[in-house]
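1. build the 3D model from these lines:
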Amino acid sequence: MNVGKAIRRARLIARTEIIKSYNTAIATKYKSSGVKKFRWLAAIDQRTCP
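-> Predicted coordinates for the structure are as follows:
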C-alpha cells in the first residue's frame, strides 16, 4: 500500500469513527431526555442509498 492510499484510508476510518461517536452521543442524549421517537430526514440526491 502506498502512502497516499494509507493516508486516505486513515482519514476514512477517522471520519467513520467520529460520526459513529457523534451519533451514539446524540442517541444517549435523546434517551436521557425522554425522547421515544424521532424522524430521520435525508436529502434525496445521487449520494443517497435507495
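2. going by C-alpha atoms from here, please, whenever you check contacts or count neighbours.
-> Will do.
3. tally up the residues packed near residue 30, please.
-> When neighbours are defined as other CA atoms under 10 Å, residue 30 has 14 of them.
4. in what helix or strand does it lie?
-> Per DSSP states H and E, residue 30 falls inside helix 3-32.
5. before we go on, could you also do this sequence so I can check it against the first one:
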Amino acid sequence: MIGIGDAAPPFLELDVPIEFVELFRRSAIIASISAAWRRLSSVRKR
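-> Predicted coordinates for the structure are as follows:
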C-alpha cells in the first residue's frame, strides 16, 4: 500500500479494517465497469 495516506479520504484515517477498504474499492471499480458496459451496449443497440 504505497501512498494510501496521500490521497486518502478522511474516513481512512479512522481505524477501518483494510479488508473493508479493499472491498469498497473493488465494488466501486465493478460499479464503474458495469456502468461503462451498459453504456456501450446501449450505444450498440441503436
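6. ok, back up a step: okay, buried residues for the helix holding residue 30 of structure 1 please.
-> For helix 3-32 of structure 1, the neighbour count (16 or more other CA atoms under 10 Å) marks no residue as buried.
7. list the helices and strands it packs on?
-> Packing contacts for helix 3-32 of structure 1, counted by 3 or more CA pairs under 8 Å, 6 or more residues apart in numbering; DSSP states H and E, involve no helix or strand.
8. what do we get in structure 1 for residue 45 of structure 2?
-> Using TM-score structural alignment as the criterion, residue 45 of structure 2 maps onto residue 30 of structure 1.
9. kind regards, and thank you for your time.
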